[in-house]
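> Just to be clear, the model below is a prediction. Sequence and coordinates:
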Amino acid sequence: MKLIDKIAARESTQPFYTFEFFPPRTDLGFENLISRISRLSELNPLAISITWGAGGTTRERSIELASLTQTEYGVDTVMHLTCTNMEQGMVNDALRSAKAYGIQNILALRGDPPRGREEWIPTDPRFNHATDLVKFIRSSPEFATEFCIGVAAYPDGHGDNLLDEEAELTFLKEKVDAGADFIVTQLFYDVDRFLQWLKRVREKGITVPVIPGIMPIQTYSSFQRLTKLCGTRVPQHIMDALAPISHDDQAVKDFGVKLAVEMIQRLTRDGDVPGVHFCTLNLEKSVTRVLELLQWTGASCPNYNKLIAETSGNTIHAPASVDACTLIVSPVTATNTAAQGLAKAPSSGSEAGRGELNNAATWDDFPNGRFGDFKSPAYGVQDPWGGGPPAVRSDAVSQWGNPKSLDDLTQLFLDYLHSKISSTPFSPTQLSPESRMILTHLERLTKRGWWTIGSQPAVDGVSSSDEILGWGPRSGYVFQKGFVEFFCAKGDVEAIERRVEERGKGWVHWFAGNFKGECRGNVPEGGRNAVTWGVFPGQEIVQTTIIERESFLAWKEEAFSIWSEWASHYRPGSEERKLLEGVRDERWLVSILHHDYKDTEALWTCLLEEP
């Protein structure tokens, strides 16, 4: 059924809600997401939506996932569709597939720039903007009446930062006038600002339903990353409330649930808002708790009093004098490299005796980042629209200069380690505090021309409250194995292989891969290396960071595409572009870890010390 008709036909005065999912990057993640969607469908959302992915990169999986939710589970599905990388005929093909599966709802988006381009350039000249996509559908005899069409809006402004608010509203009005039936907004946290923006939307003559996008805070670091990526304005009182609990993952998650509840209550009470749209990040526990606290599902939250008590000291409503402020922070948890530190997925605080097979709703309760569990539906999530890591932008390129030789690149990575520059294309934030603990080793590797992009020190039972290494609930202990990841020449890979065979003594596992698709290593078939884990009261051992072949290959593909993207910022034929494309074509990505977490020098002795 068309979403606009369902909204109009609702008999209940209770606001509706919709859920958004993205196609996972791994096969097991995809399979497990289907089960997760099945469970969440029991909460009776008005519809669910499936993202298209950055640059249309997930279109096959998007169509497959949307077809399953629509036909197998009977949940009305909104399929995202972007203009990016959509060559002539591909829009028609996608719409015909949707029609064939009984999907009647499309969210029409322009999409992000394809990987390797700084600016958005249409692949098909007919599709420059989302407005063109709406017009195309509405003018097509084949599709004009088949689909209900939604479009996106940005209460805090679009991430491109190219237009003022009035221009943004003008473009939004054009999309609606072209035939859009409803609007879904990007995530936001400033309710006052949203309500002011919604008033201006109505004054513009836009009358279609506006559905606000709500994203419960999962972890402090993912909140930082996503708000920066989306250009979200965060009120100072929220930042002040998060500051004292930022190192307590469960407290942050509880705060995020309560904040979402209060936002939704105010939006539905004070605004012209018929329902809300949850950006789930393919996770389910927080969304379920929010709906239970709102008493919208017919169930109650068993931990309601505990949640309120634990977060009662964290003021959520802003005083009238508090203005919104722009959050300028850096990503940590779910970036490609977590600024050299491995991204960790904190414990969910689940009940004792309920492991991942028996408690599938919560075993990946927090965003996993690149180095999480490859079978998680949330594995590899980077942004709320299901895209990849942030693009290399020209303002970032300016600090990296004009590398024209391998020595220039070595110096660039050393400058990053020495904090002379604040980022590299592979580490978008400053060097993490835990990587500073092994700085001398990273320097030695980089001076060899082994450009380090990910690392963590070995840790044997540090308190989970430790500000640098801690994660998860308090009163626990965390452990991790020494790890490092870098780019090097093929000859170096062969030398590393010999060294591991001679000196590793079974303690060292490694992967290596190149742009051409070759992969080497000594991890057994089906082997999975748990490299970060925690022990907490009242629950099983929690393994949060796992490295295995499928996740390495997924990251390898992205890693080499970053070289292509970086190269694209220099003119064709230039020394810089030739260098970067040559590195992409010839270098290998190496991921190596040492299992002896009790010996903090074991990895570095194996790699760096002479026999």
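Yep, it's here.
> Could you use CA atoms for every contact and neighbour count after this?
Fine.
> Ends of stretch 98-114, what's the gap?
23 Å (C-alpha to C-alpha, to the nearest Å).
> Stretch 231-239 too?
Termini of stretch 231-239 sit 15 Å apart (C-alpha to C-alpha).
> buried residues in it?
By 16 or more other C-alpha atoms under 10 Å, the buried positions in stretch 231-239 come out as 231-238.
> Including secondary structure and distance to residue 465, could those go into CSV?
Formatted as CSV, those follow (DSSP: H, G, I helix; E, B strand; the rest coil; distance: C-alpha to C-alpha, whole Å):
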residue, secondary structure, distance to residue 465
231, coil, 30
232, coil, 29
233, strand, 29
234, strand, 26
235, strand, 27
236, helix, 25
237, helix, 24
238, helix, 22
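> then this one, side by side with the first:
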Amino acid sequence: MKLSEKINAHGGSRPFYTFEFFPPRTNQGFENLVARISRLATLDPLAISVTWGAGGSTKDRSLELAGITQSHPYSLATMLHLTCTNMQEGLIDDVLESVKDRGIQNILALRGDPPRGKEEWIPSDPRFTHAIDLVRYIRSVPEYSSHFCIGVAGYPDGHPDSPLSEDAEIDNLKAKVDAGADFIITQLFYDVDQFLRWVKKVRAKGITVPIIPGIMPVQTYATFARLTKLCGTKVPKKLEDELTPLKHDDRLVKDYGVNYAIEMIRKIHSDGDIQGFHFCTLNLEKSVQRVLEGLQWTGAVNEVSNKLIADIPAPLTENSQGTEFLITPSSAANNATSGLVSFSKTKTKNEMGKGEVNDAASWDDFPNGRFGDFKSPAFGNQDPWGGSGMTRTDIHPQWANPKSSEDLTRMFMSYLESKITTTPFSDGALCPESVTILPQLKKLTQRGWWTVGSQPAVDGISSADETFGWGPRSGWVFQKAFVEFFCDGKDADAIEAYIAEKGQGWVHYFMANGKGDFRGNVAGDGRNAVTWGIFPGSEILQSTIIERESFITWKEEAFSIWKSWASFYRPASPERQLLDEVAKERWLVSIIHHDYKNADALWTFLFDSELGF
């Protein structure tokens, strides 16, 4: 059924709502997302939408997911996002035919973003350079025009890539509606007053189709900061002032995000114009469910609160921990059968794994990891639209236009020395946890091993600790030391040989290059838990697990960052040649030492060696 028809037919005492999902990167994640959508379907959304990766990068998975949710037994009215970006000529026709054959009647027409590593938006099919071209084309073909309901995007905070004034952008929006769009879904926003002012200006232009605001509850501070920057979202000072003090406490951030979303929706709905809301779920379910319950729109009345578990467990001892915590090379390496994987593209722990519960229904309790369990539907949710995650405006002047490996070493050293606050792999300044191993990180970087992820060993520190704590403030947290860095092929060979000779089962590694070569000493589907927590009334939470599939996914992300950075320089420039060479020849290496009771174990192993330190 067309969404416009469902909106017109919608009745009852509450507004309608829709849910947005993106195709997961892994088969396990895809299967588990279908189960998650099935659970969320019990909340009675008017429709769901499926995103489309830049350049059609998720074409097959997007079509498959949309086809599944549209068909029996799910029978959910499904909307497929469709972009013009870098689409091969003829592909849009193929997609529209495929969508029509699947019985899908709703399209969200977008221009889209460049795929990873592309310098700029390229209209590969000359018929489609803007979303309005897609709208006009669908309306010009009789079998498409009668079949499809078309939505378009609105930008209450302005389009991040547009130099146009707000009035000019609204004129463009009206042109899309006049071309045949049936409804508008907005980009995410957090300033309700600005949104309501924008709606009045849109209506004053004569645009009468439904406007559906995009609501993205704050899940983690890192995700909030990254996506608001990516989307050019204006953050109200009140929101920033209230959220910043909570940013290291995953549960408080999540609770705050739920309450803020509820307040936004109530204020918007009370204004009278808006009758429905579009939830950007990031493939997570709990926050959306809690928001709807807090609004009492689901039939359930659950109190939304910031309560934390108050029981404080007794300090752990060798005897109270049990045999599973007695460390031997085999038990330390293999005491990870489930949980979460996190590979941070930053050197800061606050961008890394901070504990999702291992049970499939509650994977998103603490989704502060860069990815998440590779079985989780939210795995790899840092940029669900498939963009590069980097823009020209991200280029920091103190990155100094590197022309040699020595220049890159100086840049990474400047970051460690706090002379600059970002690198292409670090969105913010070095966190306090990384400062505790700063001499070791500097030593690696001086060696030409550019560190992009790390953590020190921790043995039973309070989860309330300001530096190492995470999760509920009533437990104890543990960490194995690990480090990730880029090095050249010769050093990668030496590291592999040294670990094979001297590791004695205590040291595991993964390494890969941009060409697709992979090495590691973790057997089969083995997974290394490197961060875990013990909390009252809960199973052990393994918040960071390093295993092959997630490492390879992070490797693809990491090398795409080099390629994106390179693309901002002209092809013949020394900077472009250097960064392209790094993307082709360097190896990303991850090394884990399992003796978490010895804070110096990893560093002693690396530095008391023949590796050139």
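That came through, no problem. Everything numeric here is computed off the predicted structure, so don't read it as measured data.
> care to give me the TM-score?
TM-score for the superposed chains, counting by TM-score structural alignment, normalised by the length of the first structure: 0.90, backed by 577 aligned residues with a C-alpha RMSD of 2.1 Å.
> circling back: next, give me the two most distant ones among the buried residues of stretch 231-239 of the first structure.
231 and 237 (17.8 Å; C-alpha to C-alpha).
> wait, which of the buried residues of stretch 231-239 of the first structure is closest to residue 564 of the first structure?
residue 231 (25.2 Å).
> which residues in the stretch 1-150 of the first structure form helices?
3-9, 27-41, 59-71, 90-100, 130-139 (DSSP state H, counting those that start in this stretch).
> on contacts alone, who are the packing partners of the third one?
The one in question is helix 59-71 of the first structure. Applying 3 or more C-alpha pairs under 8 Å, 6 or more residues apart in numbering; DSSP states H and E, we find helix 59-71 of the first structure packed against strand 47-50, strand 77-82, helix 90-100.
> so which of the ones you listed gets nearest residue 249 of the first structure?
strand 47-50 (27.8 Å).
> what comes up buried for that closest one?
By 16+ other C-alpha under 10 Å, the buried positions in strand 47-50 of the first structure come out as 47-50.
> How far away from the center of its chain is that strand?
18 Å (C-alpha atoms, centre = their mean, to the nearest Å).
> Ok, stretch 259-277 of the second structure next?
26 Å.
> buried set for that stretch?
Buried, per 16+ other C-alpha under 10 Å, within stretch 259-277 of the second structure: 259-262, 264-265, 268, 274-277.
> just curious, which of those is nearest to residue 442 of the second structure?
Nearest member of those to residue 442 of the second structure, counting by C-alpha to C-alpha, is residue 260, at 40.6 Å.
> Tell me who's in contact with the closest one.
Contact partners of residue 260 of the second structure, counting by C-alpha atoms under 8 Å, 6 or more residues apart in numbering, are residue 217.
> What is the aligned counterpart of it in the first structure?
The equivalent of residue 260 of the second structure in the first structure is residue 259 (alignment by TM-score structural alignment).
> rewinding a little: among the helices and strands packed on helix 59-71 of the first structure, which is nearest residue 360 of the first structure?
Here strand 47-50 is closest among those (C-alpha to C-alpha), at 20.0 Å.
> The closest one vs the second structure, mean deviation?
Once the two models are superposed, strand 47-50 of the first structure sits on average 0.3 Å from its counterpart in the second structure (mean C-alpha distance after the TM-score superposition for the first structure).
> Quick check: which of the helices of the stretch 1-150 of the first structure is nearest to residue 410 of the first structure?
Comparing the helices of the stretch 1-150 of the first structure by their distance to residue 410 of the first structure (C-alpha to C-alpha), the top pick is helix 27-41, with 36.4 Å.
> Can you give me the buried ones in that closest one?
For helix 27-41 of the first structure, burial by neighbour count (16+ other C-alpha under 10 Å) applies to 28-30, 32-34, 36-37, 40-41.
> Please apply the same query to stretch 499-507 of the first structure.
Buried-residue list, stretch 499-507 of the first structure, by 16+ other C-alpha under 10 Å: 499-500, 504.
> can you put the residues you listed in CSV and add secondary structure?
Supplementary listing: those in CSV, determined by DSSP: H, G, I helix; E, B strand; the rest coil:
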residue, secondary structure
499, helix
500, helix
504, coil
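> can you give me the helices in the stretch 201-350 of the first structure?
Counting by DSSP H, counting those that start in this stretch, the helices of the stretch 201-350 of the first structure are 220-230, 236-242, 249-270, 285-294, 304-311.
> Which among those helices is found nearest to residue 191 of the first structure?
The closest of the helices of the stretch 201-350 of the first structure to residue 191 of the first structure is helix 249-270. By C-alpha to C-alpha, the value is 6.6 Å.
> What lines up with residue 274 of the second structure in the first structure?
Using TM-score structural alignment, residue 274 of the second structure pairs with residue 273 in the first structure.
> correct me, but that match touches residue 210?
Yes - using C-alpha atoms under 8 Å, residue 273 of the first structure is in contact with residue 210, at 6.4 Å.
> ok, so what distance separates residue 593 of the first structure from residue 414 of the first structure?
Residue 593 of the first structure is 22 Å from residue 414 of the first structure, by C-alpha to C-alpha.
> Between these two, which has more neighbouring residues?
residue 593 (25 against 22; other C-alpha atoms under 10 Å).
> Are we agreed that that one is in a helix?
No - counting by three-state DSSP, residue 593 of the first structure is not part of a helix but strand.
> Now do the same contact list for it.
Per C-alpha under 8 Å, 6+ apart, neighbours of residue 593 of the first structure: 481-484, 508-510, 603.
> Now for the closest residue to it other than its chain neighbours, which secondary structure element holds it?
Leaving aside its chain neighbours, residue 593 of the first structure sits nearest to residue 483 (4.3 Å; criterion: C-alpha to C-alpha, 6 or more residues apart in numbering). Following DSSP states H and E, one finds residue 483 of the first structure within strand 482-488.
> what's the mean distance for that strand versus the second structure?
Mean for strand 482-488 of the first structure is 1.0 Å (mean C-alpha distance after the TM-score superposition for the first structure).
> Can you convert the buried residues of stretch 259-277 of the second structure into TSV and add a column each for distance to residue 355 of the second structure?
Below are those laid out as TSV (distance: C-alpha to C-alpha, whole Å):
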residue	distance to residue 355 of the second structure
259	21
260	23
261	23
262	25
264	28
265	29
268	33
274	37
275	36
276	33
277	30
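> And the residues you listed, which is closest to residue 185 of the second structure?
Nearest to residue 185 of the second structure among these, with distances taken as C-alpha to C-alpha, is residue 277, at 8.6 Å.
> Touching, the closest one and residue 188? I think so.
No - counting by C-alpha under 8 Å, residue 277 of the second structure sits too far from residue 188 to count as a contact (11.0 Å).
> So which of the buried residues of stretch 259-277 of the second structure is the closest to residue 172 of the second structure?
Closest to residue 172 of the second structure, out of all of these and judged by C-alpha to C-alpha, is residue 274, at 21.0 Å.
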